[in-house]
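Engineer: Predicted model and sequence below, questions to follow.
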Amino acid sequence: MNEVQPRLRPVLYNLGAFQTAPVAITSAGRSYLLAANESPLGPLPSVAAAIAAAIGRINRYPDGEVTTLTGDIARWLGTSPERVVVGAGSVAAIQMLFEAVCDPDTEAIYAWRSFEAYPVLAKLAGMRPVAVPLRDERHDLNAMAAAVTPQTRLIIVCNPNNPTGTVVLRGELEEFLDQVPPDCLVLFDEAYREYVRDTSVPDALTLAAGRPNVVVVRTFSKAFGLAGLRIGYLVAHPAVAAEVRKTRLPYSVSHLAQVAAASSLRAEEELLARVERTVKERERVRRALLDLGWSIPESEANFVWLRLNGESADFATTCTVNGLNVRVVPGEGVRVSIGDPGANDTFLEVAAAYQRHR
């Protein structure tokens, strides 16, 4: 007798679940985590102490409205709490925005390749994902504007872009925003904002002035080193933020995450000094790769992108053998996070040996 299967959403059957590769470890026990764009440094002592002090309250539900941290973020950004919505990571904040805009037969536009969660979130929300190819590893804003239809509800600009690390500049973005219908939301995903050193790249919050359709998402996972606690936020026009806030799952932002994020904001100067070290390592790694003959786009994030096309899987395997955990995009390239100097040196040694034998 055939077993009757419960009816689930058809979209799920063709939707690949996010998977992380097994951690690569050499026979000597070495492993370098360069796949997930995490900070290579642990929490600051002051942040660790705040987390330790808060553990005694994990038998209680966290502040469901995230009131204190929302106010802290707003003061830090120089904006009002009514514009800030905190979520369990920037991906959760983006998902909340998708839930707020989705309707049958609506569309979400994004560059491709970009952050791999975008098409998944669009499909889960019941929207049509519209992927616009990159041009020279950068967002093709003219093509994205041309892709807008009356069904378009959301456009995503990842700046710096993941996985290429490339950026789009103020003039380009202002011209693009002028072409977008004012009732269509434009989301700027700025997960890597703290690593940007090109002064032509705007803080997207400055683009929101006079544009109620601009939303900015950021995270504490990268520069602030809280990836394991899952906390991020979005900033939007108060009317938009009020509706997005309704989509947040109750108590989804843990107490420890709220405490750690607030403590991190108080330690901003110390944290940004760490970020500067990562930026310097990024530049060192990229220069070394260029000297080795690799073609590497300029990155404003905490990773570099190697466009390897058909060689991507082979290079990733070589990295794995040497204990280097990197992010491979089959048929396209490999993204390598900037780690500590020792990990970066190991990666450069592997890249040099691979280049010699290509």
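Structural biologist: Ah, there it is. Numbering: from 1, shown residues only.

Engineer: contacts, neighbours, all on C-alpha from now
Structural biologist: OK.

Engineer: Count the neighbours of T67 for me.
Structural biologist: Counted with other Cα atoms under 10 Å, the neighbours of T67 add up to 13.

Engineer: for L77, same thing?
Structural biologist: L77: 13 neighbours (other Cα under 10 Å).

Engineer: Repeat that for the one 3 residues further on.
Structural biologist: The tally of other residues near S80 (other Cα under 10 Å) stands at 17.

Engineer: then this one, side by side with the first:
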Amino acid sequence: MTGPQPRRNVAAIPAYVAGKPPTVRPGMTSYKLSSNENPYPPLPGVVEAAHRAVEVMNRYPDMGSAALYDALSARLRVPVGDLAVATGSVALIYQLLNAFCEPGDEVVHAWRSFEAYPIAIAAAAATSVPVPVTADGRHDLDAMVAAIGPRTRCVMVCTPNNPTGPSVTQTELDALIARVPEEVLVVVDEAYVEFVRMDDRVDGVATYRAHPNVVLFRTFSKAYGLAGFRVGYAVAHEAVATALRAVSLPFGVSGVAQAAAIASLEAEPALLERVDALVAERARVTAGLREAGWDVPEPQGNFVWFELGERTAEFAAAADELGIVVRPFAGEGARVSVGEDEANDRLLRLAASFPR
């Protein structure tokens, strides 16, 4: 073949599969439960801040995101130099691997876990080392440690794990970090941290403070409801955070996104009341599923996981007929977001009627 050719690793990059929008059905309200979105609309103060930023869209945003860094620094009580913001926490995954992985270096991660991990690893010309989750959807941390080799540069810990739902405990995380070589980065991916309700929950900020090789990834997309604006941030010791900022896309976080994120931090008490409501609804859904005979993993995010194997597509089609769209993973299972009350009621009806 003649003409320019991309690097060989580009052909190996798997496609990211986004959650489908709901099917429009006459006379029926359809619901999207496929992307782990926050079902609540933005708070008025957040919308007003975004509108003010829109009025100056003819100007470039602050490339240094100074006001956002200051707000995050005050909220988390960490130095500004230990922060890096990007277009969603998924962008930080790409930045980290590009900054720290040479071609052929290895990245250990649970599987199934966040779909972007193998994509970003392949894009960095690194090698994915997937470690199967346990039967109840948890990270097999012993197996992950055993998978670390001389070329390992990073271990990804997704907690709560997307799409299966369970979180690691602080005790488990501490034991993992103690066994990881100090030159290997440990990423604690906390996209759903605000939804966690469990004993011995991870204190990510304290963990980063205690370990120079620990990096936290967080996002405004889920609990804060800014999925459409794409704002994520990392917390890491300055050398790592500096590397993340060095490989970031200039002007990557728009002025509107920065303004909305700052306003969301200011409105955090009201936003976290909504998170509490979603957690309560998650508990109702989980109890209903278990009453119907489903053995779902412990959900600590804003979603539940159905282990379905070859019946995954059938389950997704049945959900679609009821006006709810879920996220199927072919041959494995389906992830279903906790959404509006009516959408959750339909999920429970489906679970009660779907043959297992």
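Structural biologist: Received it, and whenever you're ready, just let me know what you need. All of these numbers come straight from a predicted model, not from anything done at the bench.

Engineer: what are the ranges of the helices in structure 1?
Structural biologist: In structure 1, the helices defined using DSSP state H lie at 45-54, 67-77, 90-101, 117-124, 141-146, 170-179, 204-207, 238-245, 255-266, 268-291, 312-321, 341-356.

Engineer: Please pull up the equivalent of V235 of structure 1 in structure 2.
Structural biologist: Aligned counterpart of V235 of structure 1 in structure 2: V235 (TM-score structural alignment).

Engineer: Do me a favour and get the end-to-end distance for stretch 242-253 of structure 2?
Structural biologist: 17 Å (Cα to Cα, to the nearest Å).

Engineer: Give the buried residues for that stretch.
Structural biologist: 243-245, 248, 252-253 (16 or more other Cα atoms under 10 Å).

Engineer: can you check stretch 139-157 of structure 2 too?
Structural biologist: Across stretch 139-157 of structure 2, burial judged by 16+ other Cα under 10 Å covers 139-141, 144-145, 147-148, 152-157.

Engineer: Spatially central residue for structure 2, please.
Structural biologist: A191 (4.0 Å; Cα atoms, centre = their mean).

Engineer: F217 is in contact with that one, correct?
Structural biologist: Yes - applying Cα atoms under 8 Å, one finds A191 of structure 2 in contact with F217, separated by 6.8 Å.

Engineer: Show me the common contact partners of those two, please.
Structural biologist: S89 (Cα atoms under 8 Å, 6 or more residues apart in numbering).

Engineer: Which one of the buried residues of stretch 139-157 of structure 2 is nearest to R311 of structure 2?
Structural biologist: Each of the buried residues of stretch 139-157 of structure 2 was scored against R311 of structure 2 by Cα to Cα, and H139 proved nearest at 24.0 Å.

Engineer: what's near enough to touch the closest one?
Structural biologist: 110, 132-133, 157, 161, 168.

Engineer: Between which two of the residues you listed is the distance greatest?
Structural biologist: Longest span within the contacts of H139 of structure 2, Cα to Cα: P132 and V168, 15.0 Å.

Engineer: Mind checking which of those two has more residues around it?
Structural biologist: Neighbour tally, P132 of structure 2 and V168, criterion other Cα under 10 Å: the higher count belongs to V168, 21 against 17.

Engineer: Hmm, the more buried one is touching D174, no?
Structural biologist: No - look at V168 of structure 2 against D174 with Cα under 8 Å: they stay out of range, at 10.1 Å.
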